[in-house]
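Asks: Predicted model and sequence below, questions to follow.
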Amino acid sequence: MKYPFIHDNFILENQFSEELYHSYASKMPIIDYHCHLNPKNIAKDTIFNTISDVWISGDHYKWRAMRTLGIDENFITGNASPEEKFRNWAKTVPYTMRNPLYHWTHLELARYFDITELLKESNAQEIYQATTAMVNTPEFSTRNLLRKMNVEVVCTTEDPIDTLEYHQQIAKNSFATKISTSFRPDKAIVISSDTYNEYIDSLSKAAEMTIETYDDLCEALRKRIVYFNENGCKVSDHGLNQISFENYTESDLRTIFSKKRSHQMLSEEEINQFQCGLLIFLAETYHEMGWVQQYHLGALRNNNTRMHTILGPDTGWDSIGDYPQAQKLSQFLNALDTKDKLTKTIIYNLNPADNEVMATMIGNFNDGTIKGKVQFGSGWWFLDQKDGMTKQLNALSNMGLISCFIGMLTDSRSFLSYPRHEYFRRILCNLLGAEIAKGELPNDMEWIGKMVQDICYNNANEYFQF
């Protein structure tokens, strides 16, 4: 009998891989410790009107592929109907072979809708109608979508000025999936931004205090950290090109902030001094709170000025950057460790050329106090695919302890993205199973199976303690 494309042993190439996945990995709950889901949708238990609303809207991965195929923007982010947008996505899908979108698309159709047909233009209307009929029912509400995928924890990402009102609403209602938040204060750090002063004014309102000086800024951010902590936050997150490190004094930081508030130009050195000083203040505060800090490094954002002006950020105009990472990152982590104020830390890189840099960097600051205290984060964004995840797993295995790895996250805005955890788990089990078959690892299923379960769930559960 011929298997459908998505079948029980998809990606699993031998009996060892199959046993590791089916007996050890597949049933483990999901801890999605970094994503961009909208907590309002969870609080309201949103039911989407069409498959396009939940599957295509906001998904810049799909948008980039459609643009590459020459599809007009009206059918991507424009005013075309949901069905027209779906039909154009279906038209694109056969052309995405060897892009992770092809695997993700068919995993999501199979896992959420029990559809194993290959999506293409000729069956677009049929699949649109079938999936929309399901999506537009209570069974496919946002909370039920999370339940369906056995998601135990979701950690969304919020700016310091966020009221967290939707997290508070969720906390008041019984919901088995824990919904937490992470604190992302990048807009307070990137002082070179043209809109920096407007943001500081917004932060003033959120913190209910006037921010006139650098010390005021630190006080306001501390107030917001305390507020987030009181609302269950245990994680911070930063999306930076690279870590800035420049020698500074507190007097320097006060002067630089004052210059910015009075609309004076800053030098490159002053920008780096400020970003370094404020980031160290924040990192020390995270340590005080017992939080985990995350650093997503290496994106080159908003490359297409014309389209960014029309559509705004996060619409598909970003790429991998080739920034130097090692020296400044080492200096930053060392400055915190020297004062014994380095909290649990996860470092993600977007440039695969930096895999070994990150895999060795974490070993410099794993001091024996906490298992896997400093982590090399999973492949994300452009590296969130079979080759990228395999290379990350190999680099970490070769230069660290894969057994201490806290595993996968979605980094997604889509409620249909959770099969990416399955994808990661299949890749992990196939990697280990292949080495068992070659005799490079022992046929010790009990031990290797435990290691798989630790990577899929147990390590993250112990690390974050949500």
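Replies: Right, received. Where do you want to start?
Asks: switch to C-alpha atoms for all contacts and neighbour counts from now on
Replies: OK.
Asks: Would you map the helices across the stretch 151-300 of the chain?
Replies: Using DSSP state H, counting those that start in this stretch, the helices of the stretch 151-300 of the chain run over residues 165-172, 186-189, 196-207, 214-230, 250-261, 268-289.
Asks: In addition, the following structure is provided for comparison:
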Amino acid sequence: MKPFLNEDFLLETETAKSLYHNAAAKMPIIDYHCHLSPELIANDYQFKSITEAWLGGDHYKWRAMRANGIDESYITGDKTDEEKFDKWAQTVPYTMRNPLYHWTHLELQRYFGIADILNKQSATKIYDTASDLLQSRAYSVRNLLRKMNVKVVCTTDDPCDDLHFHQQLSKEGFEIPVLPAFRPDAAMNVDYAVNFNQYVGKLEKSGNVSISNFNDYIAALKSRHDYFDLNGCGVSDHGLEEIYAEDYTHSAIENIFDKIRVGKDISLYENRQFKSAMLVQFAEWDFEKNWVQQYHLGAIRNNNMRLQNILGADVGADSIGDFKQARSLSKFLNTLDERGHLAKTILYNLNPADNELFATMAGNFNDGKTIGKIQYGAAWWFLDQKDGMTKQINDLSNLGLLSRFVGMLTDSRSFLSFPRHEYFRRILCNLFGNEIENGELPNDVEWIQQMVSNICFNNAKEYFNF
């Protein structure tokens, strides 16, 4: 019986072990999509406890604790850090076979050198050890990034953000570039007129402009897109249920904007037209600036209104949706391709039933000029686990070029989540190793080690021009 989480964790063959230890493990990390706080990096923040670093904002853990019958006061409520950690420790044994069990213990080992299993009995010892270490300068957030050999971080930022902390980090010359990513979801969300109009007001303030009509609105957003570009941004991102690709005219969008601004109801079709127009406009700007655009598709968010009314959005009440993706995604990408304005694009899928759909859709729009131009992105959110990663790798292998894949990302709010890259790399090397030893792939060590290194780091470095 192998020890739990030993050096050959997830590596089933000698070839897999060799690939991981000789190629994958030593590669740096490019985290090209995450939700880390640039403010915490700029201030080189020190977490007060392992609870603050681990449970603050981590809706994966919150969902598990609720499922385990833990009262909300120990999750997002007013209990002490030690009390909250104790409840998480009590929950961990019940997460076996959930990726949280692996991630939890990987993070304890990699960051804190703690090999103990977290449970009720070990909670106090682990809490004290980890929290004490977090008080040392070696565990400031910048040093946590250094510890994991991170070379680039791309945060997720609303167009109205002033990017003050990105600017501070750049001015200081922090050796790990912390770059903004343009995330304009709120700028195209007209589901609720009140919220949208509040956003227009926010945009006016951030850009120091007056917005009277749709053309003013587009000009203000273009100015923010330009501003992000001047501040090192080369990536945009959209988190949507689906791509919108309705036909529209400019005058129709102007009229829809005017109706929303005076609080009139718009139809579902008008709603979709407006979102369609905005997506095309953002994509045109991305192409002009040679940015990489990312589309995270398929989540149905904030299902639990009771929790949303109490805690707000993004608190662990989201799930996989069953939206129709193929025709609108095809139409959107084709519209841009026909114009010669299709930027590098990464498509992330949340519904595993659509894996092959996304992998084949990506293959439709490569241009024979840009290597891996349209990417079928890494396993995302609920698929960010051993089975989901394996399926994504296999589907990309079967239907595209795994060798040109830009690899893993954290998509996380936690500074302790970088072992997810290790998790992915071990799974990748295990797949290659098994197939080499089965005779399904040649034992071409030099080439396959290079492929692994490329997928782990080099492809992303070249693709994003970092």
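Replies: Nice, I can see it. The shown structure was predicted, so the numbers you read here are calculated from the model rather than taken from an experiment.
Asks: And the TM-score between them?
Replies: Superposed pair, TM-score by TM-score structural alignment, normalised by the length of structure 1: 0.99. Supporting alignment: 465 aligned residues with a C-alpha RMSD of 0.8 Å.
Asks: still on that earlier bit, in a markdown table: the helices of the stretch 151-300 of structure 1, plus mean neighbour count and distance to G312 of structure 1.
Replies: Converted to a markdown table, the helices of the stretch 151-300 of structure 1 look like this (neighbours: other C-alpha atoms under 10 Å; distance: least, C-alpha to C-alpha, whole Å):
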| stretch | mean neighbour count | distance to G312 of structure 1 |
| --- | --- | --- |
| helix 165-172 | 16 | 25 |
| helix 186-189 | 19 | 16 |
| helix 196-207 | 17 | 17 |
| helix 214-230 | 18 | 26 |
| helix 250-261 | 17 | 24 |
| helix 268-289 | 20 | 24 |
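Asks: quick one: the residue nearest to S23 of structure 1 when sequence neighbours are not counted and A171 of structure 1, what's the gap?
Replies: Among residues not flanking S23 of structure 1 along the chain, G449 sits closest, at 7.9 Å (C-alpha to C-alpha, 6 or more residues apart in numbering). Using C-alpha to C-alpha, to the nearest Å, G449 of structure 1 is found at 35 Å from A171 of structure 1.
Asks: swap in T116 of structure 1?
Replies: Distance of T116 of structure 1 to A171 of structure 1, given as C-alpha to C-alpha: 37 Å.
Asks: do T157 of structure 1 as well
Replies: Spatial separation of T157 of structure 1 from A171 of structure 1 under the definition C-alpha to C-alpha is 16 Å.
Asks: Please apply the same query to D354 of structure 1.
Replies: Applying C-alpha to C-alpha, one obtains 39 Å for the distance of D354 of structure 1 from A171 of structure 1.
Asks: burial count for D191 of structure 2?
Replies: The tally of other residues near D191 of structure 2 (other C-alpha atoms under 10 Å) stands at 16.
Asks: and what of Q385 of structure 2?
Replies: Other residues near Q385 of structure 2 number 22, with proximity taken as other C-alpha under 10 Å.
Asks: Equivalent analysis for the one 5 residues further on, please.
Replies: Residues contacting T390 of structure 2 under the criterion other C-alpha under 10 Å number 19.
Asks: could you list every residue that touches it?
Replies: For T390 of structure 2, the contact set (C-alpha atoms under 8 Å, 6 or more residues apart in numbering) comprises 427-428.
Asks: Assign it to helix, strand or coil.
Replies: At T390 of structure 2, secondary structure determined by DSSP: H, G, I helix; E, B strand; the rest coil is helix.
Asks: for T131 of structure 1, same thing?
Replies: helix.
Asks: ok, back up a step: compare the helices of the stretch 151-300 of structure 1 and give me the one nearest P138 of structure 1.
Replies: helix 165-172 (17.5 Å; C-alpha to C-alpha).
Asks: Quick one: residues in contact with the closest one.
Replies: Under the criterion C-alpha under 8 Å, 6+ apart, residues 39-40, 42-43, 179-181, 231 lie in contact with helix 165-172 of structure 1.
Asks: Which one (most neighbours) among the residues you listed?
Replies: The member of those that has the most neighbours, counting by other C-alpha under 10 Å, is T181 with 27 neighbours.
Asks: Please pull up the equivalent of that one in structure 2.
Replies: Aligned by TM-score structural alignment, T181 of structure 1 pairs with P180 of structure 2.
Asks: Just give me the mean distance for the helix or strand where A124 of structure 1 lies relative to structure 2.
Replies: Using DSSP states H and E, A124 of structure 1 sits within helix 124-135. Average distance between helix 124-135 of structure 1 and its aligned residues in structure 2, after superposition and using mean C-alpha distance after the TM-score superposition for structure 1, equals 0.5 Å.
Asks: Please spell out which residues along the helix or strand following that helix are buried.
Replies: Using DSSP H and E, the helix or strand that follows helix 124-135 of structure 1 towards the C-terminus is helix 142-148. By neighbour count, with 16 or more other C-alpha atoms under 10 Å as the criterion, the buried positions of helix 142-148 of structure 1 are 142-146.
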